[in-house]
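Asker: missing the sequence, but the structure's below:
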């Protein structure tokens, strides 16, 4: 009995070993990668000064016979006036060496307020770094230290990176130098608010304050991204980390090296995603492309005859699946190059040739919504009331032709579509609205279907899908 039992236990052990062996072989071993490339990862600390306004309020009353009475009167103003106090500030981040002669990459937000930047290597050598250039839109900064024969990383390509692929980060979270964390690529091409020119790499690698500016490696030891930010409700890691693709970084670094600034291509349109409802309203079989909600005046798009309501589906031979795909593609396009663009216009494919301009430093298209004093007209079919805009209000709004202002929205079709009070309706079913009378006429002629409606809301154009009820 014991003989058979021992053979059974041995057999089960061998089976478990055989089953676990392939699994063990699939798990990555990062030890060689860390040994080889961690010396090229640096700790970055900064020293600066910030002005902090300070006001002394609620100062406890000090009796006149107290020995501290004159002391406090000397240092605190009796009227509690505020003053600016200059205090030292510090920050901590990571970076990596890309050339043996001392070029270092980090994030712009790590060093943006620095008067002095200190780069510390794994061998404890410290260098005061020179700021070569920064690019706020990509959050990439290029530094230079006076040294030679430095260890360097190997730069890869983020274009061949795959979702599910193992990646590793080295950095200084919370000041713990050269901490190593690993995970997988969760998604690619993520567009985040205010970062439309960076198609971020999303990972589940543990990233915390201090990791910013550090490298993201693939299993071949190549840098595929620059760790930049996290999504967190607590200030710490919650499983959502974002890295700047190394292809974006290389382009920015080359421009900073050669000219000290970054130039990006500019088309001059405001765009939005095509939802299922909008695709239906435009007669498309499926949601696709970038919907043009506004063509900026005197822009390359205006000169190339782009129109509001065009849906950009191809730019320079590259398919545009979502609106987030377009800004990075346009941004990396050389200025003054002639590009063929394919749009869907009223159900037909139209080719347009556009000469790309340079992205302005600031977007000066700022509109305000001011309610006019004219009488409102009610549309019971849509459940809203609208009014005309006078010339003074048009100048203030930056809308010089057409449009009606939404004065009130009831429960019904318009509210279901997302139309709100103070929206300006510019277009319905691809027809530009001239005034209230024209709006009333167009609405009365609409058939029971889904149509696109273009509005301006707080200075931004937006297409909505309006489901028209039967008469």
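Answerer: Good, I have the coordinates. For clarity, every value in this text was computed on a predicted model and none was experimentally measured.
Asker: rest of the way, CA atoms for contacts and neighbours
Answerer: OK.
Asker: where along the stretch 101-250 of the chain do the strands fall?
Answerer: Residue ranges of the strands in the stretch 101-250 of the chain, as given by DSSP state E, counting those that start in this stretch, are 103-107, 116-120, 126-128, 130-135, 140-144, 154-155, 166-171, 179-192, 195-203, 215-217, 222-230, 241-245.
Asker: so which of those strands gets nearest residue 366?
Answerer: strand 195-203 (18.5 Å; C-alpha to C-alpha).
Asker: tell me what that closest one is packed against?
Answerer: In terms of contacts (3 or more C-alpha pairs under 8 Å, 6 or more residues apart in numbering; DSSP states H and E), strand 195-203 is packed against strand 179-192, strand 241-245, helix 326-331.
Asker: buried stuff in the first one?
Answerer: Pointing back at strand 179-192 there. 180-188, 190-191 (16 or more other C-alpha atoms under 10 Å).
Asker: about what we covered before: I'd like the strands of the stretch 101-250 of the chain as TSV, with distance to residue 269 appended.
Answerer: Shown next, in TSV, are the strands of the stretch 101-250 of the chain (distance: least, C-alpha to C-alpha, whole Å):
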stretch	distance to residue 269
strand 103-107	28
strand 116-120	39
strand 126-128	43
strand 130-135	22
strand 140-144	25
strand 154-155	34
strand 166-171	36
strand 179-192	17
strand 195-203	13
strand 215-217	33
strand 222-230	27
strand 241-245	24
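Asker: contact partners for the closest residue in space to residue 170 that isn't next to it in sequence?
Answerer: Excluding its sequence neighbours, the residue lying closest to residue 170 (C-alpha to C-alpha, 6 or more residues apart in numbering) is residue 180, at 4.7 Å. Residue 180 makes contacts with 34, 168-171, as judged by C-alpha atoms under 8 Å, 6 or more residues apart in numbering.
Asker: ok, those vs residue 124, which is closest?
Answerer: Using C-alpha to C-alpha, the contacts of residue 180 come closest to residue 124 at residue 171, 15.0 Å.
Asker: where's the closest one relative to residue 261, distance?
Answerer: 26 Å (C-alpha to C-alpha, to the nearest Å).
Asker: second structure for comparison follows:
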């Protein structure tokens, strides 16, 4: 009995202790007070990025020397043409008054050329420079200033407004170059920095984060752009956008006013696409892009349900150019393109880029959804930026003097009271300096009447260093001499 009583006593004491301590194993007492205990600290891993970046000086020191400032001189239309006839005379002479509609100012006085500034970055040690297309558009002279203050007159190797890329060349060697990166592994939320010349203030550094990796902006570029929260100012166009490892991942691209107010937003062309276009410009002085001739939009859940799709996917055709390649192949508004050449089209952002990267004349296979069933079509791509909204008879031609002309429609011939001629669509370079403006009608090149763009191109190209044009504007005619030497 004693043994049993002793066993019960021990069990009772154990239960008492268990209730008071929660049956938890007790560690040895800690003599330090709770106020002096230090929290546990996790040591950072090598791959951890800092929460806030406060120092971009190393990036600027290593890459800043390859960033340049660009000054572009664009000719404004002259206030007075330089005629071959009549000769200069007094202000009271009847002939100058007759030709007054060609001049908005005093006779013989012309406007000063306009200046435009931007940025660029050196991609070749022998003088290749990338910049934004808008920086040098219509420029008659381009000057590049390096960080060491040396200045060079640049040659425009090629300009591709469709993508927004221009390639320049300066006569220099052993230049510092930027490190070209890739978008592979780049994500929204990561830090980026840009070096440019806002308002002509060279070597200006701006930093921010990537807001979106693929932002389509119709009318700006066929390429989905990188969106950041960096400050965008005049003169930033063409600036390189760097990742924190010092590689260029994009080129800043200004947004046109038609998009609206985008204050607090900045956009950059992905460097992968910029370098592909630059290679074409380097080899051929122009870039060719395929064109379907359609307008597309994303497929939302309600639209997917109304079209009988199981989920939102593909690119919805909202309009079709009636003379474009897609219309010829039978596509129409309401079709949803889900595959191109066997590859899935998850949404509308990548289809324009895929098509534009193909050469005009390439045949592509499209799979599209219509009337609750899949269909297939083969489309021969046209050329992006071709004048698809004009009849074939109104083709365009460009001459070395800087004039781009097209044929006249029957209505334009009747309105102008002429039997033949070509209409000026664009005037740059020597032609703009001489005062020829878009909308002018060119009737003769030297002593030959012209009736087609091809004829104008051939005649102007064979005129040597100077060409005389008979121009009609507002019903008045006069000869204009253009020096294209």
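Answerer: Structure received. All values reported here derive from a predicted model rather than from experimental measurement.
Asker: TM-score of the superposed pair?
Answerer: The TM-score (TM-score structural alignment, normalised by the length of the first structure) is 0.63; 335 aligned residues with a C-alpha RMSD of 3.6 Å.
Asker: quick one: closest of the helices and strands packed on strand 195-203 of the first structure to residue 287 of the first structure.
Answerer: helix 326-331 (15.1 Å).
Asker: the helix or strand following that closest one vs the second structure, average offset?
Answerer: Following helix 326-331 of the first structure in sequence order, the next helix or strand is strand 338-345 (DSSP states H and E). Strand 338-345 of the first structure: mean distance to aligned residues in the second structure after superposition is 2.1 Å, counting by mean C-alpha distance after the TM-score superposition for the first structure.
Asker: I'd like to know which elements strand 338-345 of the first structure is packed against.
Answerer: Other helices and strands packing on strand 338-345 of the first structure, by 3+ C-alpha pairs under 8 Å, 6+ apart, are strand 311-315, strand 348-355.
Asker: contact partners of that strand?
Answerer: Strand 338-345 of the first structure has contacts (C-alpha under 8 Å, 6+ apart) with 309-317, 349-356.
Asker: tilt between that strand and strand 311-315?
Answerer: If you take axes from the mean of the first three to the mean of the last three C-alpha atoms, to 10 degrees, strand 338-345 of the first structure sits at 150 degrees to strand 311-315.
Asker: past the top helix by length along the second structure, which element shows up next along the chain?
Answerer: Using DSSP state H to assign secondary structure, the helix with the most residues in the second structure is helix 2-21. Note on helix 2-21 of the second structure: by DSSP H and E, the next helix or strand toward the C-terminus is helix 57-63.
Asker: now for residue 238 of the second structure: what does it line up with in the first structure?
Answerer: Aligned counterpart of residue 238 of the second structure in the first structure: residue 213 (TM-score structural alignment).
Asker: contacting residues for the nearest residue to its match once chain neighbours are set aside?
Answerer: Nearest residue to residue 213 of the first structure in three dimensions, chain neighbours excluded: residue 106, at 4.0 Å (C-alpha to C-alpha, 6+ apart). For residue 106 of the first structure, the contact set (C-alpha under 8 Å, 6+ apart) comprises 93-96, 140-143, 212-214, 226.
Asker: looking at those residues, which one is closest to residue 327 of the first structure?
Answerer: Ranked by distance to residue 327 of the first structure (C-alpha to C-alpha), the contacts of residue 106 of the first structure are led by residue 140 at 17.5 Å.
Asker: so the closest one touches residue 134, yeah?
Answerer: Yes. Taking contacts as C-alpha atoms under 8 Å, residue 140 of the first structure lies within contact range of residue 134: 6.0 Å.
Asker: so which residue is dead centre in the second structure?
Answerer: In the second structure, the C-alpha nearest the mean C-alpha coordinate belongs to residue 164, at 3.0 Å (C-alpha atoms, centre = their mean).
Asker: for that residue, which residues are in contact?
Answerer: Counted by C-alpha under 8 Å, 6+ apart, residue 164 of the second structure has contacts 132-134, 220-221, 253, 269.
Asker: try residue 240 of the second structure
Answerer: 67, 120-121, 194-196, 248-252.
Asker: same thing with residue 454 of the first structure?
Answerer: Per C-alpha under 8 Å, 6+ apart, neighbours of residue 454 of the first structure: 293, 425-428, 461-464.
Asker: among those residues, which are located in strands?
Answerer: Using DSSP state E, the members of the contacts of residue 454 of the first structure that fall in strands are 293, 425-428, 461-464.
Asker: most neighbours among those, please name it.
Answerer: Counting neighbours by other C-alpha atoms under 10 Å, residue 463 leads these with 28 neighbours.
Asker: surely it and residue 293 touch.
Answerer: Yes. With contact defined as C-alpha under 8 Å, residue 463 of the first structure counts as touching residue 293 (6.5 Å).
Asker: identify the contacts common to those two.
Answerer: Common neighbours of residue 463 of the first structure and residue 293 (C-alpha under 8 Å, 6+ apart) are 272, 454.
Asker: one step back: rebuild the buried residues of strand 179-192 of the first structure as CSV, extending it with distance to residue 439 of the first structure.
Answerer: Shown next, in CSV, are the buried residues of strand 179-192 of the first structure (distance: C-alpha to C-alpha, whole Å):
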residue, distance to residue 439 of the first structure
180, 62
181, 59
182, 58
183, 55
184, 53
185, 50
186, 47
187, 44
188, 43
190, 39
191, 36
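Asker: can you pull the residues that touch both of residue 140 and residue 134 of the first structure?
Answerer: Going by C-alpha under 8 Å, 6+ apart, residues that sit against residue 140 of the first structure and also against residue 134 are residue 108.
Asker: let me know the secondary structure of residue 95 of the second structure.
Answerer: helix (DSSP: H, G, I helix; E, B strand; the rest coil).
Asker: same check, this time on residue 441 of the first structure
Answerer: helix.
Asker: if we can go back for a sec, deepest in the core, which of the helices and strands packed on strand 338-345 of the first structure is it.
Answerer: Across those, averaging neighbours per residue (mean count of other C-alpha atoms under 10 Å) puts strand 311-315 on top, at a mean of 24.
Asker: what about the counterpart of residue 68 of the second structure in the first structure, neighbour count?
Answerer: Using TM-score structural alignment, the partner of residue 68 of the second structure in the first structure is residue 42. Around residue 42 of the first structure there are 30 other residues, counting by other C-alpha under 10 Å.
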